[in-house]
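Colleague: Pasting a predicted model and its sequence here:
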Amino acid sequence: MTSEGSQRPPARVLDALEDAATSESRTLARASRYLLDHPDEALTQPIAEIAAASRTSPASIVRLATSLGFSGFRELRAAFREDLAFSRGRATTIAGGDEHAASTLAADIDPQDSLEAVVKKVAFADSRAVADTADAVSISELERARTLCTKARQVVTFGVGASAFAAMDLEQKLARIGMRATSYVDAHQALPAASLMGDGDVAVGISHSGETLDILDSLAIAQDAGAATIAMTNAPSSEIARLADITLLTHAHESELRSGATASRIAQLTVVDFLFVAIAQTRMDEAHEALARTYSAVSARRR
């Protein structure tokens, strides 16, 4: 049961702990990281042992639980056990039912891995990112995003680095079905464009961490100008999630060698597809006609 006046417990405890592991509170970050790095031990250890192993205190472990919306650590641990079992079960399914293979494929890429192992680990991480993102994204938030974009005068997307690909992909897809859409992947172009947005416009900011300053500033300026804002991020408690009117969550874990390059991008493109298809579904006739005309326009360029 959630304590009086607190937030509701998260739907995905592993996501919430990942988010807490980047908390400004070093104590809460250490406690979260211990649970994530030593899940089997944390499921059975007394709270005092968890506190000692994570270099925190029993009170800090309880504070972590209540900060996530739980009444105490016992409730957090029960939810953690359930979410961990679900996550491992999904990993096993993706690995063809082989628990050992799932554990091996989920491990970080090692410099000594064979090329075959690298291919399998990357494919596993990308497949898992798509499945986990489908669970993480809120259908109600997706519906709200669809409604906003369908009625929008224009949709402007913002993304830098690896997130630029998702921003450009959404812009290209919307433009192909006859919607007015633009993407900006450079701050010196994005910020002036955001300032010229207004009522009836929708700004979509894409940031895996949710803390990219160029994207935060672009959304804030667009919002101040009167535009509605949508965030696409992997971090539900990030600055961009707090700023935006609507948040569409991705769910991807990156290894040191894959950081910011593969699974997170695949997850973002998955949400782009969710949103695009949802929008196209409401304007099927216009979408089919626009796609036919745009296909015809470029078909002569193919051999």
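Modeller: Noted; the coordinates are in hand.
Colleague: hey, let's count contacts and neighbours off CA atoms from now on
Modeller: Fine.
Colleague: Tell me which stretches of the stretch 101-250 of the chain form helices.
Modeller: With helices called from DSSP state H, counting those that start in this stretch, the stretch 101-250 of the chain shows them at 115-136, 139-151, 163-176, 187-195, 213-224, 239-243.
Colleague: and those helices as CSV, adding distance to residue 65?
Modeller: Output for those, formatted as CSV (distance: least, CA to CA, whole Å):
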stretch, distance to residue 65
helix 115-136, 21
helix 139-151, 26
helix 163-176, 32
helix 187-195, 38
helix 213-224, 29
helix 239-243, 21
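Colleague: Make CSV from these and add mean neighbour count to it.
Modeller: As requested, the helices of the stretch 101-250 of the chain are exported to CSV (neighbours: other CA atoms under 10 Å):
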stretch, mean neighbour count
helix 115-136, 18
helix 139-151, 18
helix 163-176, 21
helix 187-195, 17
helix 213-224, 22
helix 239-243, 20
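Colleague: Quick check: which of these is nearest to residue 62?
Modeller: Distance to residue 62, taken as CA to CA, is lowest for helix 239-243 among the helices of the stretch 101-250 of the chain, at 24.6 Å.
Colleague: packing partners for the closest one?
Modeller: helix 213-224, strand 228-233 (3 or more CA pairs under 8 Å, 6 or more residues apart in numbering; DSSP states H and E).
Colleague: Nearest to residue 174 among those would be which one?
Modeller: Ranking those by proximity to residue 174 (CA to CA) places strand 228-233 first, at 15.2 Å.
Colleague: Please enumerate residues in contact with that closest one?
Modeller: Residues outside strand 228-233 that contact it (CA atoms under 8 Å, 6 or more residues apart in numbering) are 145, 148, 199-210, 219, 222-223, 240-241, 244-250, 268, 271.
Colleague: Stretch 239-259 now?
Modeller: Taking CA under 8 Å, 6+ apart as the rule, stretch 239-259 contacts 15, 108-109, 125, 128-130, 132-133, 136-138, 141-142, 144-145, 207-208, 210-211, 216, 219-220, 228-236, 260, 262-264, 267-268, 271.
Colleague: Next one for the comparison:
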Amino acid sequence: MATGSTPVTAEFGLRARLQGTVPTMSASMARTARLLLENPDLPISLSIFEFAERAGVSAPTVTRFCKFIGYSGYTGLRVGAAAELGRSVGEDSIVGEPGASAHPEMSDEDVLRTFLASHVQALRASADLVNLGDMRRVARMISDAPQVDVYGVGGSGTVAHSLVDRLYLVGVNARAWTDAHLGLMSGAILPEGAVAIGISSSGETSDTIEMLAEARASGAWTVAITSNPHTTIAEDVEVVIQTAPPNDYLDLGSLTSSHVQTFAADLLYLLASWNREEKKERNAAAAMNAISGRRLNSRSARPSPRAAEPSPPKS
């Protein structure tokens, strides 16, 4: 688990916290989580002892369970349950029913509504799980680092490249690695003060874990972006950035993984860019000037370099 990271303190996000951490819970905690997923209002009306009895566990287990999913204790869980319930009642018509599944027999309206709902729910859950204190801390480290390595494979690799492309434009010496051999070599020679970020929704992608571990062994300050803060990639890193788990909308859930990762990556970029405002403005102007002539409407408005050249004399 991350060392020195700030505990999650937001009231919202109870459902996302449960779904993201159930796979790594003990049997008794998983039983408690399932009870809470099926009856999210129970903590509002039950004492810790009554809730423990319903779950078939002890009161100390309930307390450990609360801390495992990011609350300070049962009181925090009750507040989170009340906040989640109050918001869901007001927004069900917008985001739809969690657990919905799209199918070919749906009307066009229902397909679009369910598809949109899956993405809205995933992004909202990620926002609930964000700890801006940790995000600002990571952004500051990125801004000051001599080099930033970002590791990821598959869809996470695409997000890694997107983050690096943005950071590069504000003057951050950032590189994305999706090949384990190249990433391991880069991690082994990172300079002092470097930052290494590993992106893995499952938290168990071996290539990404190994690249991040190599960077950590070289002295890099490490960050994990994952949907489960209790997985291998989150071990011994300085900060864990938790994203929404991908299984809230059944077959549509997996489609949202890259979106919630991009949400976290773009937020990191935004915060980091604020630390480099002068360079951001200068680089943005230079970059836009460099590509201004690459758009078709811009090209048609002025002659091409070839057209401006004088014709060679006829022989």
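Modeller: That came through fine. Everything quoted here is computed from the prediction, not taken from an experiment.
Colleague: What's the TM-score once they're superposed?
Modeller: Put the two chains on top of each other and the TM-score (TM-score structural alignment, normalised by the length of the first structure) is 0.79; 280 aligned residues with a CA RMSD of 3.0 Å.
Colleague: re the thing from before, would a markdown table of the helices and strands packed on helix 239-243 of the first structure with distance to residue 36 of the first structure be doable?
Modeller: Output for these, formatted as a markdown table (distance: least, CA to CA, whole Å):
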| stretch | distance to residue 36 of the first structure |
| --- | --- |
| helix 213-224 | 28 |
| strand 228-233 | 20 |
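Colleague: among those, which is nearest residue 48 of the first structure?
Modeller: Using CA to CA, the nearest of those to residue 48 of the first structure is strand 228-233, at 34.6 Å.
Colleague: matching residues in the second structure for that closest one?
Modeller: Under TM-score structural alignment, strand 228-233 of the first structure corresponds to residues 221-226 of the second structure.
Colleague: still on that earlier bit, can you check which of the helices of the stretch 101-250 of the first structure gets nearest to residue 293 of the first structure?
Modeller: The nearest among the helices of the stretch 101-250 of the first structure, by CA to CA, is helix 163-176 at 8.8 Å.
Colleague: Report the aligned residue range of the second structure for that closest one.
Modeller: Under TM-score structural alignment, helix 163-176 of the first structure corresponds to residues 156-169 of the second structure.
Colleague: By how much does the matching stretch deviate from the first structure on average?
Modeller: When the first structure is superposed, stretch 156-169 of the second structure averages 1.2 Å from its matched positions, counting by mean CA distance after the TM-score superposition for the first structure.
Colleague: Any idea how far that stretch is from the middle of the chain?
Modeller: 13 Å (CA atoms, centre = their mean, to the nearest Å).
Colleague: now stretch 189-203 of the first structure
Modeller: Distance, centroid of stretch 189-203 of the first structure to centroid of chain: 23 Å (CA atoms, centre = their mean).
Colleague: and what of stretch 176-184 of the second structure?
Modeller: 20 Å.
Colleague: what about that stretch, how long is it end to end?
Modeller: Length of stretch 176-184 of the second structure, first residue to last, CA to CA, to the nearest Å: 12 Å.
Colleague: contacts for it?
Modeller: Under CA under 8 Å, 6+ apart, the answer for stretch 176-184 of the second structure is 149-154, 157, 160-161, 164, 207-208, 210-211, 214-215.
Colleague: got it, and stretch 264-275 of the first structure?
Modeller: Contacts of stretch 264-275 of the first structure (CA under 8 Å, 6+ apart): 126, 129-130, 133, 137, 142, 145-146, 162-163, 165-166, 169-170, 208, 232-234, 248-254.
Colleague: rewinding a little: between the helices of the stretch 101-250 of the first structure, which one is closest to residue 57 of the first structure.
Modeller: It is, among the helices of the stretch 101-250 of the first structure and with distance given as CA to CA, helix 239-243, at 27.9 Å.
Colleague: Mean per-residue distance, the closest one versus the second structure.
Modeller: Counting by mean CA distance after the TM-score superposition for the first structure, helix 239-243 of the first structure comes out at 2.5 Å.
Colleague: Show residues contacting the helix or strand where residue 92 of the first structure lies.
Modeller: In the assignment (DSSP states H and E), residue 92 of the first structure maps to helix 73-94. Under the criterion CA under 8 Å, 6+ apart, residues 1, 12-14, 43, 61-62, 64-66, 70, 98-99, 101-102, 106, 124, 127-128 lie in contact with helix 73-94 of the first structure.
Colleague: For these, which PyMOL command selects only the ones that are buried?
Modeller: The PyMOL command for the buried members of the contacts of helix 73-94 of the first structure (criterion: 16 or more other CA atoms under 10 Å) is given here:
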select buried, resi 12+13+14+43+61+62+64+65+66+70+99+102+106+124+127+128
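Colleague: For the residue lying closest to residue 28 of the second structure once chain neighbours are set aside, grab the count of nearby residues.
Modeller: By the measure of CA to CA, 6 or more residues apart in numbering, the closest residue to residue 28 of the second structure outside its immediate chain neighbours is residue 57, 6.6 Å from it. For residue 57 of the second structure, the count of nearby residues is 16 (other CA atoms under 10 Å).
Colleague: cool, and residue 266 of the first structure?
Modeller: For residue 266 of the first structure, the neighbour count with other CA under 10 Å is 21.
Colleague: so the residue in the second structure that it lines up against is in which element?
Modeller: Matched by TM-score structural alignment, residue 266 of the first structure corresponds to residue 259 in the second structure. Using DSSP H and E, residue 259 of the second structure sits within helix 257-274.
Colleague: any idea which helix or strand comes after that helix?
Modeller: Next helix or strand after helix 257-274 of the second structure toward the C-terminus (DSSP H and E): helix 277-291.
Colleague: quick one: contacts of the very next helix or strand once past that next one?
Modeller: Heading C-terminal from helix 277-291 of the second structure, the first helix or strand you meet, by DSSP H and E, is helix 296-300. By CA under 8 Å, 6+ apart, the residues outside helix 296-300 of the second structure that reach it are 292-293.
Colleague: Provide the aligned range in the first structure for whichever helix or strand comes after helix 296-300 of the second structure.
Modeller: Once the chain leaves helix 296-300 of the second structure, the next helix or strand it forms, by DSSP H and E, is helix 305-308. Aligned by TM-score structural alignment, helix 305-308 of the second structure falls on no residue of the first structure.
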